[in-house]
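J.: Sharing a model prediction with you, sequence too.
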Amino acid sequence: MSTTADSTTESTTGSAAGPVSTLAPEHTGRLRQLTAPRRRVIRDWDPEDTAAWAAGNDRIARRNLVWSVATEHVGFSIWSIWSVMVLFMPQAVYGFTPADKFVLVAVPTLVGAVLRVPYTMATAWFGGRNWAIVSAVALLVPTVLTWWLMVNPGQSLTTFLLVAGLAGLGGGNFASSMTNINAFYPQRMKGWALGLNAGGGNIGVPVVQLVGLLVIATLGNRRPEVVCAVYLVLLAVAGVGAALFMDNLDHQTANPRAMGDVLRHADSWVVSLLYIGTFGSFIGFGFAFGQVLNQTFLAGVTNGATPTAAQAAAASLQAAQIAFVGPLLGSVSRVFGGRLADRRGGGVVTFWTFVGMAVAGVLVTASAHADDTTPGAATALQLTGIIGGFVALFVLSGIGNGSVYKMIPALFERKSQAVPGPAVERAAWSRSMSGALIGIAGAVGALGGVLINLGLRASYQGESHSATAAFVVFTLFYVGAAALTKVRYR
């Protein structure tokens, strides 16, 4: 079936492959009126039509994927911008302790997690293209406020937390972007497409950290506004690109009932729990890795005393030189994880991912404990264990992100065989439920990032003033997740 684009009139949901609404018939007319954007609409999109796909639909899907990645990428960068800002915040100038800074990076994580549920619905209500534009423009607000706040130290922690919370808008972009791309691609390519879309977005975490590194290395740790200025430009580029090159799909049906229906399936809860272990680890460590390194380097030179400005600047530069590596490799490995899951199965890949994460967790815990019990700065072997274990956790969590998200459409494709009705209605049910769970699992998984930062905060407030206790808990979780995956999906 071919597709047509209508740039001037409201499209109709005439595709036989479009999602079937579970609302009562008397409500479908009103729903269609709300969910059919009037600009740049593609009608009758059927990604499973192989002839139309080969005739040009693949290029349309790819074009939307490219700009979906771009907007999500910048959204991730703004979401994680406070993981960089804390490196520009020496305690002597801003007055915040390491525990305060872990709360500061946890708040945008929490806001982004909560927003993922309504953002899942947004592409259907407003259109994938339209919402990509709106979400990019909205991020200008926290970026400008972050700029102002960082060049005016002395504000209260509450003020900082409020502005950091607004950066959480960037975390919602993931859910809307993933739901949109899920509708563009056929079942046989979803693991690759979703992995590439998510991986390209996830790279926003290390890229903003790289920008921070370049600023610290060239201008010192007193010019955070330069990072904000760079992202104001990138937000403008992403918004204009989405307006020029993305499309809306007329058959994306905003169905709040699907969000409730999907939670009646036990697999939805299990998948969401597994995603806490994979994406929660990625985003939580992505926000916290630089701060953990910063504290490790400072502990080696201050012996518990308040660091001087020179010591704080040197530790920030050392941390920034390393912190971006883990999120970068984790973002790239997500694409590999999705492709591997296409070939081997999501459950198998997810199981071995958690086994590897448990081993990496043991390595980090043992190295951190050795550092705690050894006077003076961490030895080269201890630093190698901590940094190497962290990097392994990033890579494995990225693979697991791709494999868990591959499991979602595969699970509901299999469950759809029990749905009464013709094949097109079963496919529509599978697509609707998959889209709903993508948003819910994304939100629940992001909460894992909050738990990681709060766990690290509590660990640093303990007697040892280190992250060792937190990593014991994280490692035990990975062991339990591996066991759960093996029992249920293998």
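T.: It's in.

J.: contacts and neighbour counts: CA atoms only from here.
T.: Noted.

J.: buried stuff in stretch 188-208?
T.: 189-208 (16 or more other C-alpha atoms under 10 Å).

J.: Pull the number of nearby residues for residue 266.
T.: 9 (other C-alpha atoms under 10 Å).

J.: How about residue 273?
T.: Residues near residue 273, counting by other C-alpha under 10 Å, number 18.

J.: next one: residue 280
T.: With other C-alpha under 10 Å as criterion, residue 280 counts 27.

J.: Would you confirm that it contacts residue 445?
T.: Yes - Residue 280 lies in contact with residue 445 (C-alpha atoms under 8 Å); the separation is 5.0 Å.

J.: so who does residue 151 touch?
T.: With contact set as C-alpha atoms under 8 Å, 6 or more residues apart in numbering, residue 151 has these partners: 223-225.

J.: Dump the residues you listed into a markdown table; add distance to residue 275 as well.
T.: As requested, the contacts of residue 151 are exported to a markdown table (distance: C-alpha to C-alpha, whole Å):
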| residue | distance to residue 275 |
| --- | --- |
| 223 | 36 |
| 224 | 33 |
| 225 | 34 |
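
J.: which of the residues you listed tops the neighbour count?
T.: Tallying neighbours with other C-alpha under 10 Å puts residue 224 at the head of the contacts of residue 151, with 25 neighbours.

J.: give the contact list for that one.
T.: By C-alpha under 8 Å, 6+ apart, the contact set of residue 224 is 85, 88, 147, 150-151, 212, 215.

J.: Please check the residues you listed and keep the buried ones.
T.: Taking 16+ other C-alpha under 10 Å as the criterion, what is buried in the contacts of residue 224 is 85, 88, 147, 150, 212, 215.

J.: and the gap between the second one and residue 162?
T.: The span separating residue 88 from residue 162 equals 18 Å under the rule C-alpha to C-alpha, to the nearest Å.

J.: Comparison target below:
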Amino acid sequence: MATVEAPEFTFRYQQRGRWIDHWEPDNNEFWENGGRQTARKNLIFSVFAENLGFSIWVIWASVVTAMGSAGFHFMTGPSAVSNALLLTSTPTLVGAALRIPYTFAIPRFGGRAFTVFSAGMLLVPTLGLAWFINQPQTPMWVFMVLAALAGVGGGNFSSSMANINFFFPEGKKGAALGINAAGGNLGVAQTQLFVPLIITLGTHIMAKNPGGFRFGITLAVLMWIPFILIAMFGALRYMDSLSGAKSDGTSYKSALGNPHTWVMAVLYVGTFGSFIGYSFAFPTLLKANFPELAKIGWMGTLGNLAFLGALVGSMSRPFGGWVSDKLSGARITLCVFGGMAIATLLIMMSLSAKSFPLYLISFLLLFALSGVGNGSTYRMIPMIFTAEARRRASETGQDIGAALISAKRQAGAAIGVIGAVGAAGGWVLQQALRLSGLHYGNMNPAFWGYVVAYLAMGGLTWWFYLRSSFATGRAPSLAHANV
């Protein structure tokens, strides 16, 4: 009896979105015959949606600088800076908390459906803010709730990264995830550039009075609505979901029990926590420390140049990953923390000298270094878990192939945890600034705390990943692995 061979599976690229049951990007033939196009298509719409998530997440950083002029009494007087930092730090904390459940949502609901949902959630804080900003008697607690709702934009990062991670082969994930992350981070810079511009435009249209400022803020918020709707439509029509994108609970448990996950989480607090924390706080800090800039028309229109910080931080992130491939992520991270400590000291010097040029240059240096550090620490994570797996397999005789597969899964799980903790560091940074100003009348105590923290994080990097010999204890040094 003749044997009937099963028909060979052929993958076909489709422009329209769908559920894909068979996906093997590491198969070169599969990748070249439609896999690459499909992955690239999903990356494009993922970047667009994530970029909007970051834009709405950080929108309060620019809005709070105009709320006092818009007639909200709690944003004037001695408590104005403290209340502004409270409003800007709230979405940071909520966004950090949402990063873990958003990571698990992709395997549960599929990338296509959850991207539509997560983009649609951005309508709630934007429409809510557009309504209540025009109610002058609205109490601060209402704006706190709206700021918390804006935190959904911060959660979009984890779902977007988790989704794109499934689409690309191992050799191309780094570049794809780097593009995805940088595209999201740029949302911070574009918001801090365009929102002040639109607020200024609306204010001039309606004359410089509280009503004019409220109209300007309303325009600056509503301008995002069409883009959110486009992101929802694009994801629904064109993105795909992968049936094989399943979560691995065992890997998450292993990652949570691995001390390297928590060491890297602390380091990411220093890099990404600084980037997102200062991105939220920078417009308020500029207005509080150099109020005379508001009298310079073009500088006020550009949001007091606050967008430059997020811009250089976003653009330097891919460079951090690239240079880490050449010189090792741990060495770059150590240099980053030393540089960030120096930049923070320069910030304090600029405040003492009341020098705006030095202040701006120092902050831009700090942002650039935080971006490089974001890239270098992300590069370290998979290298650490791979090096650990190789060492353990060598010592115990475990199959190296199985060990490396487990390491990849643990690294993916650890990235979700590390990203959430790092984002929460942005909230801690802003609260330190707020409490320092509230209790000491200036922010120097907070800045001194950052200097100590950066030096301590540099010490942690050296201790665990750059020493020439193994450390005793639970988390050994991996200097031999060129992490």
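T.: That came in fine, so what should we check first? Worth saying up front: this structure is predicted, and the values here are computed from it rather than measured.

J.: about what we covered before: so which of the buried ones among the contacts of residue 224 of structure 1 comes closest to residue 449 of structure 1?
T.: Nearest to residue 449 of structure 1 among those: residue 85, at 17.7 Å, using C-alpha to C-alpha.

J.: Which residue, neighbours along the chain excluded, lies closest to the residue mapped onto that closest one from structure 2?
T.: Matched to structure 2 by TM-score structural alignment, residue 85 of structure 1 sits across from residue 63. The shortest distance from residue 63 of structure 2 to any non-neighbouring residue, by C-alpha to C-alpha, 6 or more residues apart in numbering, is to residue 217 (6.8 Å).

J.: excluding its backbone neighbours, what's nearest the equivalent of residue 39 of structure 2 over in structure 1?
T.: Correspondence of residue 39 of structure 2 to structure 1, assessed by TM-score structural alignment: residue 61. Using C-alpha to C-alpha, 6+ apart and skipping residues adjacent in sequence, the residue nearest residue 61 of structure 1 is residue 184, 5.7 Å away.

J.: What does that neighbour correspond to in structure 2?
T.: In structure 2, residue 184 of structure 1 lands on residue 167 (TM-score structural alignment).

J.: And that match, how close does it get to residue 248 of structure 2?
T.: Here residue 167 of structure 2 is placed at a distance of 17 Å from residue 248 of structure 2 (C-alpha to C-alpha).

J.: for residue 134 of structure 2, same thing?
T.: Counting by C-alpha to C-alpha, the gap from residue 134 of structure 2 to residue 248 of structure 2 is 47 Å.

J.: again with residue 298 of structure 2
T.: Residue 298 of structure 2 sits 52 Å away from residue 248 of structure 2, going by C-alpha to C-alpha.

J.: Same check on residue 145 of structure 2?
T.: For residue 145 of structure 2, the distance to residue 248 of structure 2 - C-alpha to C-alpha - is 34 Å.

J.: can you confirm residue 462 of structure 1 is in a helix?
T.: No - assessed by DSSP: H, G, I helix; E, B strand; the rest coil, residue 462 of structure 1 does not belong to a helix; its assignment is coil.

J.: And it, how close does it get to residue 370 of structure 1?
T.: As defined by C-alpha to C-alpha, residue 462 of structure 1 lies at a distance of 17 Å from residue 370 of structure 1.

J.: So for those two, which residue has more residues nearby?
T.: residue 370 (17 against 12).

J.: That one corresponds to which position in structure 2?
T.: Alignment note (TM-score structural alignment): residue 370 of structure 1 maps to residue 353 of structure 2.

J.: how close does that match get to residue 347 of structure 2?
T.: Relative to residue 347 of structure 2, residue 353 of structure 2 is positioned 10 Å away (C-alpha to C-alpha).

J.: got it, and residue 124 of structure 2?
T.: From residue 124 of structure 2 to residue 347 of structure 2 the distance is 37 Å (C-alpha to C-alpha).

J.: What is the aligned counterpart of residue 449 of structure 1 in structure 2?
T.: So, by TM-score structural alignment, residue 449 of structure 1 is matched to residue 426.

J.: What are the neighbouring residues in contact with residue 84 of structure 1?
T.: By C-alpha under 8 Å, 6+ apart, the contact set of residue 84 of structure 1 is 208-209, 212, 290.

J.: what helix or strand does it sit in?
T.: Assessed by DSSP states H and E, residue 84 of structure 1 sits inside helix 81-85.

J.: Enumerate the positions of the helix or strand following that helix that are buried.
T.: The helix or strand immediately downstream of helix 81-85 of structure 1 is helix 91-94, counting by DSSP H and E. Within helix 91-94 of structure 1, the residues scored as buried using 16+ other C-alpha under 10 Å are 91, 94.

J.: What's the average distance for helix 91-94 of structure 1 when superposed on structure 2?
T.: Helix 91-94 of structure 1, aligned to structure 2 and superposed, deviates on average by 3.9 Å (mean C-alpha distance after the TM-score superposition for structure 1).

J.: what about that helix, distance to the chain center?
T.: Distance of helix 91-94 of structure 1 from the chain centroid (C-alpha atoms, centre = their mean, to the nearest Å) equals 30 Å.

J.: I am finished for the moment; much appreciated.
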